[in-house]
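S.K.: sequence first, then the predicted structure, then my questions.
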Amino acid sequence: MERRETGGARSRGARLPAAIAGLLATGIVLTGCGASGDGGTADRSTKESRPTAPALPDGGRGGTAHPEGGERRPPSPAPDYLSTFALDVDTASYGYARRSLAEGRLPDPATVRPEEFVNSFRPNYARPADDGFGVTLDGARTGRDGWSLVRVGLATRGADRSGERPPAALTFVVDVSGSMDEPGRLDLVKESLGLLVGELRDDDSIALVTFDSEAEARLPMTRLGEARNRIRDVVDSLATGASTNVEAGVRTGYDVAVEGHREGATNRVVLLSDALANTGSTEAETILARIGEERREYGITLFGVGVGSEFGDAFMERLADRGDGQTTYVSNAAQARKVFVDQLPAHVELRARDAKAQVAFDRRTVERFRLIGYENREVADEDFRNDRVDGGEIGAGHTVTALYAVRTRPGATGPVATATVRWLDPATRAPRERSGTVATGALTADIWGSGHDSLQLTAIAAYFADVLRGGSLPGTPALGTLARHADAIAERSGSAVVRELAESVRRAEALRGPAADPSEPGGTGEGELRPGDPYS
């Protein structure tokens, strides 16, 4: 889908609805410039401000969040100043790019999705006390003719550490085809599952399906309290076979998940594969139909975990999108531990269903805007409050970031954007909304100035991804400059994942060679979780 740069009328045709469930762990980061909203202490004086109203009551100095639920809706602006998308916390694109760069090759531009680079780092956005969203907006100038970056940050309350979450019913669908014999594929999957068995609760359940040219149910839905050793024995016995029939694996996986469906539990299929389908339906259509059917009838979501130096990224993403799920990518034991030990057990609890965001820009202050990424998550503006249109499934402790390049009108002051997130309550399915705003007063600082580490990190990831896929965002620094900014953040924060980002940028700069345009940025990859790392 073509990227949009909006300033006047634009197409209002149907967009691709997407459903993304998150499993990323929260982290503590330095807050970005601009003002943010708190889920419980918002300045309600701006709650009813029109998107096209004059300056905010605080003089337009920053953003506020609106924590109240219910159906109170801010008036809508002209439709050509709306941006609507389903929430997304996928990270597979980021992880696969990092592995490609480490192996000395640039990632295929078709596999680079900026929102997945951005969402691989988790800012310290305000979190609500309830099961909704905290909404934070901030921004800064980029140093190019009237252009700024505006960041929309959404965050859910963390996992309940008291163990009160619903039980999980997880059906693992494991690729054991010949291509999984490469180091870092099936061996890593087996290690990951072994780790997970030790982390889940006794009342959680696991089923296991394997596939190569055919699929086999190796373990029915089984409660861990009854059979941890049995499950480990089945995992240890996995060995590679023939060709890759993803269709058979997913079909059998959903059969097992439906048979073992648990009312009141989080029911999920977890597909672990290099997604290099070469037998059965390799075009995904019949698989997508089955996934969509079981999602609607039983609420079974799909989580895709990619492995391998060659990875069917687009194929895996389509499967996860249809299954109201997400994708991630692991290439080593540390990343596997991050996903299966630190994230998956804690984030089986949903905070929101079918979550969408709509950002309304004020035509009196905004001349043009462009959402960076999310092309295949776009939703028709008129479907924002159509709850039959899929959005993202968002779990406990997740953050979602959307970054916009915005050109403001010379000398204009006042509101810039109002962001509203809408979702269905996981238990009652009642619709709820919250909003936040940002004004010109929050965009006066230079993004590369001091005190803006969080927003800088978001910008580095977005610029880097955009150039890897051949884009040309206004205000993009050179690759070397991006690497230096990342190095400085890493030095101040002690963050290992930011150091790895800086190294990936430098690798991309070297691979692009001296012929590369020095005004363009580089690339990025999935960072490992390190204890105390403020950006993981």
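M.R.: Perfect, I can see it now.
S.K.: alpha carbons only for contacts and neighbour counts from here, please
M.R.: OK.
S.K.: you'd agree residue 357 is up against residue 84?
M.R.: Yes. Judged on C-alpha atoms under 8 Å, residue 357 makes contact with residue 84 at a distance of 5.7 Å.
S.K.: so the residue of the chain most remote from its centre: helix, strand or coil?
M.R.: Note on the chain: the largest C-alpha distance from the chain mean falls to residue 411, namely 35.2 Å (C-alpha atoms, centre = their mean). Following DSSP: H, G, I helix; E, B strand; the rest coil, residue 411 is assigned to coil.
S.K.: so who does residue 235 touch?
M.R.: 190, 193, 194 (C-alpha atoms under 8 Å, 6 or more residues apart in numbering).
S.K.: kindly recompute the last result at 10 Å.
M.R.: By C-alpha atoms under 10 Å, 6 or more residues apart in numbering, the contact list for residue 235 reads 174, 189, 190, 191, 192, 193, 194, 197, 208, 218, 219, 229.
S.K.: count of neighbours near residue 338?
M.R.: 20 (other C-alpha atoms under 10 Å).
S.K.: how close does it get to residue 64?
M.R.: Taking C-alpha to C-alpha, to the nearest Å as the measure, residue 338 falls 33 Å from residue 64.
S.K.: residue 447 too?
M.R.: Counting by C-alpha to C-alpha, the gap from residue 447 to residue 64 is 20 Å.
S.K.: of these two, who's got more company?
M.R.: Of the pair residue 447 and residue 64, residue 64 is the one with more neighbours under other C-alpha under 10 Å, namely 28 against 22.
S.K.: can you give me the helices in this protein?
M.R.: For the chain, applying DSSP state H gives helices covering 92-102, 114-118, 186-199, 224-236, 246-259, 285-298, 313-322, 333-337, 453-468, 479-493, 496-512.
S.K.: need the ones you listed in a markdown table with distance to residue 396, can you?
M.R.: A markdown table is the format used below for these (distance: least, C-alpha to C-alpha, whole Å):
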| stretch | distance to residue 396 |
| --- | --- |
| helix 92-102 | 20 |
| helix 114-118 | 19 |
| helix 186-199 | 17 |
| helix 224-236 | 22 |
| helix 246-259 | 23 |
| helix 285-298 | 20 |
| helix 313-322 | 19 |
| helix 333-337 | 19 |
| helix 453-468 | 21 |
| helix 479-493 | 25 |
| helix 496-512 | 22 |
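S.K.: alongside the first one, take a look at this:
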Amino acid sequence: DDSMSLASAQRVLYALKRHVPLKTSEIRPHELLNYFSFDTAEPAPGRVFSVLGGAEQDGETLTVSLAVKGATPEREPLDLTLLVDRSCSMGAEGRMDYTRRGLQLMTEQLQDGDRLDLVLFDSDVCTPVQNFVVGRDDPSVLNDALARMRPNTGTNLDAGLQTAYGIQTGRDAAEVHGRNRRVLLITDALLNEGRVQESLVAQVGKNLEEHDIRLSGVGVGREFNDKMLDKLTENGKGAYVYLGSEAVVDRVFGPGFDALTRTVAHDVHFALDLPDSLAMERFYGEEASTNKADVQPIHYFAGTTQLFLQDLRVRPGGVVRNDPITMRIEYTDAITGEPEVQELRTTVGALLDGDPHNLRKGQALMAFSDIVLAQSMGGGGCGAPLQAYRQRSGAVPGDAEITYVNGLVGDLCHVEMTTVVTRGVQLKLKLDSDQPIASVDLRCGGQHTTQRLTAADQIARFEDITPGMCTVELQGNLPITAEVEVPESGGDLRCMVRGGRVSCT
């Protein structure tokens, strides 16, 4: 997903803080890896991207995190058309208040030479400000127009988009050369007039893209049309964020405004070249495929970060530290329009020696998303998913953002989260069996770990196991299960299988 696709993560946090139900369709776990902060490296001079990696091995799985950061080059003058919904629904929940606050803060981020238009739409469309140039025109003209915005009647988003599109495309080539052209739509997208079909409205975003005019979207209100705005900004190749609190407003339109309105790379494809010793098992992003055409390209915004988190299957023979791993990034330069390629090379050993903080934080956030998804589907998130999250979050001590999430989870599940589960213990399980055992499954709380065995080695070795009662399942002629207690200090257990019966001590 685009590096400034943040709306789902922002909406999840808003809903949990205010005890608002969430629809499963509104939860996109990978956006948490866009929204939360991670350790990064600064891109080298002349480079658009940097990557900071880490890895940890758990049995036959190697989990790898790659934190990608986009550069922040000198910015071009901005041609920005503000398209603001002033329908009656914008009067609810402080939506218009958030909008005014954000746009007034935005004026402080503008630079001399930036050009602005203000288009307001309800049942009708009006343009109180057009061709306003920062540093040339009286600031009170823009500020007064923003202060006078008030909710009115119905919602004709299509008419508003057509007007904004007409203003941007009405300028000749000399006027727009070397400028960052963008429409910023602020709406709850609760359509009730005009061309309300989502496919038709999304087509407007495509038209904007064809004229090299990007469209970013800001959703406001508890009930805003997420599907509509997601589709519109996807086709408009722009950012998509959600305003749910004054703090988020201040972040988006304050220090985050540059990222909201500026891309550094278009049509980006990330490819991970793995050695023969590793194979992709699970990718925690939106899309992954061995066929490039099956993965939609994304757009990267100035100074933003994405965490790429994946579980890799270690093939027989084990991890080879010297094996190379390459991230290949193909993109179109946002300023020159030229195709570019950047490759970042490392080794399995270098990743294993890296700081695991990003990886563990990403795992904690994915466990958090499992809680939220389970709750949205009718409950169950406060059972096994909670236990898994407690362990994952316990592996990220001192992280203020995870501490905040702990508070949300504790409130949701009515549990005390000030003390979280610490990292687990090592367990060695020795088998003495009268039948071949191919693998051992160990289930402890929300954990599920499998170790394959060989005829020569009938010892299963587990890392990071939560102490307490666990279930062992031995894959013999038929699955054989037993309950075992993992000591607080870890250690060794012995399971004997005779005549279909099992005992573990």
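M.R.: Cool, got the structure. Because the structure is a prediction, the values reported are computed rather than measured.
S.K.: once you drop chain neighbours, what's closest to the aligned partner of residue 217 of structure 1 in structure 2?
M.R.: In structure 2, residue 217 of structure 1 lines up with residue 127, judged by TM-score structural alignment. Spatial nearest neighbour of residue 127 of structure 2, chain neighbours left out: residue 119 (4.5 Å); criterion: C-alpha to C-alpha, 6 or more residues apart in numbering.
S.K.: that neighbour touches residue 131, doesn't it?
M.R.: No. Counting by C-alpha atoms under 10 Å, residue 119 of structure 2 does not reach residue 131; the two are 11.4 Å apart.
S.K.: what's the overlap in contacts for those two?
M.R.: 81, 167.
S.K.: who has more neighbours out of these two?
M.R.: Neighbour count, other C-alpha under 10 Å: between residue 119 of structure 2 and residue 131, residue 119 has more, with 23 against 15.
S.K.: relative to residue 125 of structure 2, how far out is that one?
M.R.: Distance from residue 119 of structure 2 to residue 125 of structure 2, by C-alpha to C-alpha: 7 Å.
S.K.: same thing with residue 425 of structure 2?
M.R.: 64 Å.
S.K.: more neighbours, these two?
M.R.: residue 125 (22 against 17).
S.K.: how far away is that one from residue 204 of structure 2?
M.R.: 16 Å.
S.K.: cool, residue 307 of structure 2 as well?
M.R.: 31 Å.
S.K.: tell me which of the two has more neighbours.
M.R.: residue 307 (30 against 19).
S.K.: before we move on, back to that, okay, and the common contacts of residue 119 and residue 125 of structure 2?
M.R.: Joint contacts of residue 119 of structure 2 and residue 125 (C-alpha under 10 Å, 6+ apart) are 83, 84, 85, 86, 160, 161, 163, 164.
S.K.: which one of the residues you listed is nearest residue 112 of structure 2?
M.R.: residue 83 (21.3 Å; C-alpha to C-alpha).
S.K.: residue in structure 1 matching the closest one?
M.R.: Match for residue 83 of structure 2 (TM-score structural alignment): residue 173.
S.K.: residues in contact with that match?
M.R.: 207-211, 215-218, 246, 249-254, 256, 269-273, 304.
S.K.: what about the equivalent of residue 117 of structure 2 over in structure 1, distance to residue 213 of structure 1?
M.R.: By TM-score structural alignment, residue 117 of structure 2 lines up with residue 207 in structure 1. Noted for residue 207 of structure 1: a distance of 20 Å to residue 213 of structure 1, by C-alpha to C-alpha.
S.K.: what sits against the residue nearest to residue 189 of structure 1 when sequence neighbours are not counted?
M.R.: Among residues not flanking residue 189 of structure 1 along the chain, residue 272 sits closest, at 7.0 Å (C-alpha to C-alpha, 6+ apart). Contacts for residue 272 of structure 1 (C-alpha under 10 Å, 6+ apart) come out as 172-176, 185-186, 189, 210, 303-307, 316, 328-329.
S.K.: all strands of the stretch 51-200 of structure 1, in order?
M.R.: Remark: strands assigned in the stretch 51-200 of structure 1 by DSSP state E, counting those that start in this stretch are 64-66, 82-86, 133-141, 147-156, 168-175.
S.K.: and of those, who's closest to residue 119 of structure 1?
M.R.: That would be strand 147-156 among the strands of the stretch 51-200 of structure 1, by C-alpha to C-alpha, at 10.1 Å.
S.K.: what packs against the closest one?
M.R.: strand 133-141, strand 350-361, strand 366-371, strand 392-395, strand 399-408, strand 415-424, strand 431-439, helix 453-468 (3 or more C-alpha pairs under 10 Å, 6 or more residues apart in numbering; DSSP states H and E).
S.K.: between those, which one is closest to residue 122 of structure 1.
M.R.: Judging these by C-alpha to C-alpha, what sits closest to residue 122 of structure 1 is strand 399-408, at 6.2 Å.
S.K.: which other helices and strands contact the closest one?
M.R.: helix 114-118, strand 133-141, strand 147-156, strand 350-361, strand 366-371, strand 415-424, helix 453-468.
S.K.: as a markdown table, these with mean neighbour count would be great.
M.R.: Formatted as a markdown table, those follow (neighbours: other C-alpha atoms under 10 Å):
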| stretch | mean neighbour count |
| --- | --- |
| helix 114-118 | 29 |
| strand 133-141 | 30 |
| strand 147-156 | 26 |
| strand 350-361 | 27 |
| strand 366-371 | 21 |
| strand 415-424 | 27 |
| helix 453-468 | 26 |
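S.K.: would you turn these into CSV with distance to residue 493 of structure 1?
M.R.: Shown next, in CSV, are these (distance: least, C-alpha to C-alpha, whole Å):
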stretch, distance to residue 493 of structure 1
helix 114-118, 18
strand 133-141, 20
strand 147-156, 21
strand 350-361, 30
strand 366-371, 28
strand 415-424, 29
helix 453-468, 9
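S.K.: picking up where we left off before, and of the contacts of residue 235 of structure 1, the nearest to residue 125 of structure 1?
M.R.: Once C-alpha to C-alpha is applied, the member of those that ends up nearest residue 125 of structure 1 is residue 192, at 29.7 Å.
S.K.: fine by me, we can end here.
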